[in-house]
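1. Pasted the sequence and its predicted model underneath.
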Amino acid sequence: MDCKDRNCGGVAALSSLLAGLVFGLGLIAAGMTDPMKVRAFLDLAGAWDPSLALVMGAAIAVGLPATLIARRRGRSWSGAPIEWPPSNAIDARLIGGGVLFGIGWGLAGLCPGPALVALGSGGSEAAIFVAAMLGGMALHALLDRPR
């Protein structure tokens, strides 16, 4: 039975809401919405804080098996098909995007997920970051559109 044959929209929306809440609460509990904690992780020559590495390790420990199971299933729990990227090639665009992401993360001490959580709690640094992120997304959409 396909997702079109039954009402998957409500289940998918509820699943997304619950996953987002768990993700956001996890970021808050781990202190990842605090830009100073992220900067302390990146400060290898100073007062290095390794706790972010532990958070990343825990995320990989949960995410890797879940991804392997999802790849075998091909459908989400709601029945909707899972869409995987069409390519897994490592090219200049991917490397360039990773470098830009890393530079922004290092300068701001935030990345998109924690920034949105921090924005929800009224962080002014997060508001600036999210505005810049949305501007960058708009610029990318403008430059990357088919000619």
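-> Good, I have the coordinates.

2. Going by C-alpha atoms from here, please, whenever you check contacts or count neighbours.
-> Noted.

3. Check which helices and strands the one helix or strand G135 maps to sits against.
-> Element membership for G135, per DSSP states H and E: helix 124-144. Packing contacts for helix 124-144, counted by 3 or more CA pairs under 8 Å, 6 or more residues apart in numbering; DSSP states H and E, involve helix 112-120.

4. between the helix it packs on and helix 124-144, how many degrees?
-> 130 degrees (axes from the mean of the first three to the mean of the last three CA atoms, to 10 degrees).

5. got a list of contacts for helix 112-120?
-> Contact with helix 112-120 is made by G24, L27, I28, M32, T33, D34, A126, A127, F129, V130, M133, as judged by CA atoms under 8 Å, 6 or more residues apart in numbering.

6. Now for the residues you listed: which two are most distant?
-> The largest separation in the contacts of helix 112-120, counting by CA to CA, is between I28 and M133 at 20.4 Å.

7. where do the helices sit along the chain?
-> Counting by DSSP state H, residue ranges of the helices within the chain are 9-30, 35-42, 51-73, 92-108, 112-120, 124-144.

8. One more to weigh against that first structure:
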Amino acid sequence: MKRTIIYLLIGILFGITMFKSEAASWFRIYEMFRFEAFHMYGIIGTALFLGLVTIQVIKRFKIKSFYGEKIHFPPKQKSFARYAFGGILFGLGWALAGACPGPMFTLLGAGFLPILIVILASILGTFVYGLLKDRLPH
């Protein structure tokens, strides 16, 4: 129960950050896909850089989780094609919906109720993937 509350608080903080930085803004996403502004690329690049640095610090200093558990990073996958295909599908969905999974819930929390259609479609897509995953090339 304690972990659930901590995760909920982190999620709320993440949502506020997404909304205030305009990362959940359809207009900012539209600008990004039209290569008209650096705003979203700056946010994504900063997140990527911080993630890389954080992972290297965790590995180098063998930092454990808040609960004292060892943090494990799975080995890298060698197939580029599957990541390229997945990235293309993700990008198309992001461009069509105007939101990726993080901002979808941020927009719902901000009161943009039409995003419920996108959330329901993403849940349906996840369900269909679960049904078909054993038949797909991984």
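-> Yep, that arrived. Quick caveat: nothing in here was measured; it's all calculated off a predicted structure.

9. Quantitatively, what TM-score do the chains reach?
-> Remark: TM-score between the superposed chains equals 0.81 [TM-score structural alignment, normalised by the length of structure 2]; 134 aligned residues with a CA RMSD of 2.2 Å.

10. Now, of the contacts of helix 112-120 of structure 1, which are buried?
-> With burial judged by 16 or more other CA atoms under 10 Å, the buried subset of the contacts of helix 112-120 of structure 1 is G24, L27, M32, T33, D34, A126, A127, F129, V130, M133.

11. Tell me which residue of structure 2 lines up with the fourth one.
-> When you say that, I think you mean T33 of structure 1. In structure 2, the residue paired with T33 of structure 1 is A24, using TM-score structural alignment.

12. looking at it, that match is touching M18, isn't it?
-> Yes - assessed by CA atoms under 8 Å, A24 of structure 2 is found in contact with M18 at 5.8 Å.

13. Okay, the residue nearest the centre of structure 1 and S78 of structure 1: tell me how far apart.
-> By CA atoms, centre = their mean, the mean C-alpha position of structure 1 lies nearest to G113, the distance being 5.0 Å. Separation of G113 of structure 1 from S78 of structure 1 (CA to CA, to the nearest Å): 23 Å.

14. With L42 of structure 1 instead?
-> 39 Å.

15. Equivalent analysis for I28 of structure 1, please.
-> With CA to CA as the criterion, I28 of structure 1 and S78 of structure 1 are 27 Å apart.

16. ok, now how distant is the residue mapped onto F129 of structure 1 from structure 2 from A99 of structure 2?
-> Aligned counterpart of F129 of structure 1 in structure 2: V118 (TM-score structural alignment). Distance, V118 of structure 2 to A99 of structure 2, using CA to CA: 9 Å.

17. again, but for F73 of structure 2
-> Taking CA to CA, one finds F73 of structure 2 at 28 Å from A99 of structure 2.

18. When the two are compared, which one has more neighbours?
-> A99 (24 against 9; other CA atoms under 10 Å).

19. so what corresponds to the more buried one in structure 1?
-> A99 of structure 2 maps onto L110 in structure 1, by TM-score structural alignment.

20. Contacts only, for its match.
-> Counted by CA under 8 Å, 6+ apart, L110 of structure 1 has contacts T33, D34, P35, V38, G104, A126, F129.
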